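*Asks:* give me a model of this one.
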Amino acid sequence: MASESQVTASESGLDHIKVTPVIISFVVAGFIGLFSETALNMALSHLIHSLGIHETTAQWLTTGYLLTLGILVPVSGIILQWFTTRQLFITSLIFSIVGTFIAAIAPAFSVLMIARVVQALGTALLLPLMFNTILFIVPPYKRGKIMGIIGLVIMFAPAVGPTLSGLILKNLTWHWIFWISLPLLVMALIFGLFFMQNVTTPTKPKIDLISIVLSSIGFGGIVYGFSSAGESGGWSSTPVIIALVVGAIGLLLFVTRQLNMEKPMLNLKAFRYPMFSLGVLMVIVSMMVILSSMILLPLYLQTSLALSTFAAGLLLLPGGVINGLLSPVMGSLFDKFGPKWLVISGLVITLGSMLGFSRITLDTTSGMIVILHILMMVGVSMVMMPAQTNGLNQLPKELYPDGTAIMNTLQQVAGAIGTAVAISILSSGVQRYMETTDDKTNPLNPLLAFTEGVQQAFLFAIIITIVGLIISFFIKRVKVYREA
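*Replies:* Okay, the predicted model is just below:
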């Protein structure tokens, strides 16, 4: 492993960098951060009872987190150019540790809400930094394998989060989700203090405050609007409409300003590279499919099939684990064969699983759900990392910070949109079923209505997947060369 690291660093022109310890530092920190995210989502019902809050209030623990990411991640492109790798890594871990500690001792919702925002600050710094660092220290023809390892973390942590949180909540209070994460984050920080190295030299470009304000209003408004609509199921509510309109205007002004600046805060010239643009679209498709499914399936399992939180988490565990284990394999296959047929095959498999999910009923067996979920996660593992890596490979080095910022930002936006649309379709489907049924007193009808709502919501995922499949035929492998 050490020799591999030395070769990789040398080939990247960074002979002093020990690649393996740097990647391990990011993998450990990223895993714990993403684990606590999904683990808390499964604990919302416990939080509602123990803190005495309403469901809509509890959802702010997720919305506030996403909103913070939506505001900060677009700015990460310029942050990466102002500070060293070590400074940003240590700062992100400190934010994550402080946020996790505050959450662990939180006596009330307001304190826990503050903790979530502080945690999000750490994640908003860590994710773009991780991708940007990999682009600098790993040569293009080897990136597939390394990005696959990162993909293992990104998918495996959210997969085990619900299951482990179900086990924790079965025996302990929700505070222990954070108490268990805390020492692991501290260990990640200590490891990083010893092994994290500075990969880039800060250029400290001029900061344009107007761009930061417009970016915050634009992306923040869009993420808040879609998240709020998804949580309340109300697209016609005044706050949702105002947030989306203000966000759209802010985003339009932000894009216009960036295109007319000599040195923009976020260089949108990255979209001039066609494979990068297609990679971004594939990431958007993947995130919409994954996050819409991740919110629909637990609801279906717990409502329609009346399973416990822990049992629902166990059913969804195999797919997440297999996806995580396959990510490095898909990365290696990408290095050898390129992205096109991996992505096309992955989307075909994903489409098949979505068609299966659109036909689930009250009689669908747990085994069938596990099989369909595994197929979906296998398909996504063949799509996301290969398309993302291929797109980033086409960018010149000076656009790496902007490219990673763009991809990470649009992941958050796509996640908010996918979740909101899925919940909205689910709610309207339930409402339509109950309005047309003759026997509204039959206790079976609400379950049938909910199941039909889930079926209709998966039709949205089918449409998104088909769009992605059509686009995937235009993907071409970016030519990369081994350096002498």
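*Asks:* from now on I want contacts and neighbour counts done on CA atoms only, so please keep to that.
*Replies:* Fine.
*Asks:* which helix or which strand is home to S45?
*Replies:* helix 44-51 (DSSP states H and E).
*Asks:* what element comes up after that helix heading to the C-terminus?
*Replies:* From helix 44-51 onward toward the C-terminus, using DSSP H and E, the following helix or strand is helix 55-58.
*Asks:* to compare with the earlier structure, here is another sequence to fold:
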Amino acid sequence: MEKTQTQPVDINGNHFKRAGFVLVLMVGTFLTIINQTLLVTALPKIMLDLDISAINAQWLITAFMLISGIMIPTSAFLLNTISNRKLFFAAMVSFAIGTVICALSTTYNTLLLGRIIQAIGSGLIIPLMQTLMFLVYPVERRGEAMGLVGVVIAFSPAIAPTVSGWIVDYFNWRYLFYIILPIVVVNMLLAFFYMRNIINLTKPKIDFFSILLSSFGLGSLLYGISVAGNIGWQNKITCFSCVTGIVIIILFSRRQFKLSQPFLELRVFKSRTFTLSTIIVAIIFMTMIGSEILLPIYTQSIKDFSALQSGLILLPGAIVLGIISPISGKLFDMYGVRKISMIGMFILAAATFPFLFLTKDTATWWIVCLYSIRMLGMGFVMMPLATAGINALSNDLISHGSAINNTIRQVFASLGSAVMVGVMSATITAYSNNYEGSPLLPMLKGLNNAFMSAFILISIAFILCLFIKSPINIKELNK
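*Replies:* This is a model prediction of the structure:
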């Protein structure tokens, strides 16, 4: 049991147990994040069952990412307007209702509606969890806290293809939602006892125009990035959506600097540490999501593996990431961010390079080992750097920093799949036009080039790590 003096305190000055509070947050976030990639390997079965096209099926994932991304920026405002306990329950209720609709759906439109309602809860719960985890731990243990955050943020999407592959191979795809629903209900019951209010509300004045700009700007940008993987970056729809989104986000940003109570406090970017760490983590997350899409394509298209077998290849890496994240958090508390992140970046770069030379005969055990080593490197990079960035902010800006951090990561996650799949598709098209041999060779060349783009991005992130200061000056922003 924790000693009284180390126990967290709610807004009424009452001590409470940190363990139950953290458990509720982690389980809730795990359930919402796993849904981002849960349907990836289930889409063929859903297409067959509901008689829909591949483009419509892809919208079950794209719409979830879009709505979730749009909701994330509003979390900072809501955390200062509504008690964190009520906000947590609102997010989980929305997610539960969406899950029920998905489980019972018999048409495509109903399933899409359920995914949208799920995404509303998911978009709120992710930054909420990160903010509360920072505030419930003392500064000297925030690395440990973010290590736990890393378990769910990185481990959830990594394990989803394995779970999904097993279920859709042996059961109906609706069991993906049937299994999740009772866990959601149990977690809400636990939250009734363990969730406490720890944020003093400032109740800022609502700026509806900022909400509109944020929603339309981010929604347009995410839509453009999402469809780019299917229709190409040169397509007019892609270009118009991305450009429109960027222009509206610029207008939104200019408005925030003029407001006395901004909807989203962009002053956090005055912190060099926060800015650099956010960009680096987003790039790494981008390559992680992209790789999780590319490897199943390789194993199923080139090696003729089943969805379950493809998922099992990713499973050891997911386990490694889940184990190393809390360890790297404690190492951050002991040694700071610079040493840990540089070691992690070197491991990540070294384990990514061999993927540039995949062949049809590449041994499966070799792929599993390399992927696991990549995840080891990511575990040493993502959460320590995220912790360093948020640690550089004052407590009143943590909710804004978490919202911005998660928003950028969401954009880069979509960008990662669009860029890497786009590189693969463009290479396949170029080689297929001038090649009359086995169709597998253009596919392999496309995969190799896609991993080359990941290696280049990792190299850029490695260079940026050189500019991260250690130890972190927590008062940096207020200088």
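*Asks:* just to revisit the earlier point, so which elements touch the helix holding S45 of the first structure?
*Replies:* Other elements packing on helix 44-51 of the first structure under the criterion 3 or more Cα pairs under 8 Å, 6 or more residues apart in numbering; DSSP states H and E are helix 55-58.
*Asks:* for the next helix or strand after the helix it packs on, name the packing helices and strands.
*Replies:* Moving toward the C-terminus from helix 55-58 of the first structure, the next helix or strand (DSSP H and E) is helix 60-72. Applying 3+ Cα pairs under 8 Å, 6+ apart, we find helix 60-72 of the first structure packed against helix 109-137, helix 209-232, helix 400-436.
*Asks:* could you dump the ones you listed to JSON lines with mean neighbour count and distance to G64 of the first structure?
*Replies:* Listed next are those as JSON lines, based on neighbours: other Cα atoms under 10 Å; distance: least, Cα to Cα, whole Å:
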{"stretch": "helix 109-137", "mean neighbour count": "23", "distance to G64 of the first structure": "6"}
{"stretch": "helix 209-232", "mean neighbour count": "23", "distance to G64 of the first structure": "8"}
{"stretch": "helix 400-436", "mean neighbour count": "22", "distance to G64 of the first structure": "12"}
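*Asks:* reformat these as TSV; add distance to W60 of the first structure.
*Replies:* Output for those, formatted as TSV (distance: least, Cα to Cα, whole Å):
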stretch	distance to W60 of the first structure
helix 109-137	8
helix 209-232	9
helix 400-436	13
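*Asks:* which stretch among the ones you listed comes nearest L189 of the first structure?
*Replies:* Nearest to L189 of the first structure, of all these, is helix 109-137, at 12.1 Å by Cα to Cα.
*Asks:* mean deviation, the closest one versus the second structure?
*Replies:* Superposed on the second structure, helix 109-137 of the first structure shows a mean distance to its aligned partners of 0.8 Å (mean Cα distance after the TM-score superposition for the first structure).
*Asks:* now do that helix: distance to the chain's middle.
*Replies:* For helix 109-137 of the first structure, the separation from the chain centroid amounts to 12 Å (computed by Cα atoms, centre = their mean, to the nearest Å).
*Asks:* now the element after it, going C-ward?
*Replies:* Later in the chain than helix 109-137 of the first structure, the nearest helix or strand by DSSP H and E is helix 143-171.
*Asks:* what residues in the second structure pair up with that next one?
*Replies:* Helix 143-171 of the first structure lines up with residues 142-170 of the second structure when matched by TM-score structural alignment.
*Asks:* now the matching stretch on the first structure. Mean distance?
*Replies:* Here the mean offset of stretch 142-170 of the second structure against the first structure after fitting is 1.6 Å, by mean Cα distance after the TM-score superposition for the first structure.
*Asks:* sorry, back to before: so which bits of the helix holding S45 of the first structure are buried?
*Replies:* Going by neighbour count (16 or more other Cα atoms under 10 Å), the buried part of helix 44-51 of the first structure is 44, 47-48.
*Asks:* just stretch 301-308 of the first structure next, same as before
*Replies:* Of the residues in stretch 301-308 of the first structure, those buried (16+ other Cα under 10 Å) are 301-305, 307.
*Asks:* pull the residues that contact that stretch.
*Replies:* 309, 312, 362, 447-448, 450-451 (Cα atoms under 8 Å, 6 or more residues apart in numbering).
*Asks:* repeat that for 6 Å
*Replies:* Residues from elsewhere that reach stretch 301-308 of the first structure, judged by Cα atoms under 6 Å, 6 or more residues apart in numbering: 312, 447.
*Asks:* who are the contact partners of F276 of the first structure?
*Replies:* Applying Cα under 6 Å, 6+ apart, the residues contacting F276 of the first structure are 391-392.
*Asks:* how close does it sit to T62 of the first structure?
*Replies:* Relative to T62 of the first structure, F276 of the first structure is positioned 29 Å away (Cα to Cα, to the nearest Å).
*Asks:* in the second structure, what residues pair with the helix holding S45 of the first structure?
*Replies:* So helix 44-51 of the first structure is aligned with residues 43-50, judged by TM-score structural alignment.
*Asks:* and stretch 312-324 of the first structure, by the same measure?
*Replies:* Per TM-score structural alignment, the counterpart of stretch 312-324 of the first structure in the second structure is residues 310-322.
*Asks:* on average, how far is the matching stretch from the matching bit in the first structure?
*Replies:* Once fitted to the first structure, stretch 310-322 of the second structure is off its aligned match by 0.5 Å on average (mean Cα distance after the TM-score superposition for the first structure).
*Asks:* of the buried residues of helix 44-51 of the first structure, closest to F271 of the first structure?
*Replies:* Compare each of the buried residues of helix 44-51 of the first structure with F271 of the first structure using Cα to Cα and the shortest gap goes to L44, at 38.6 Å.
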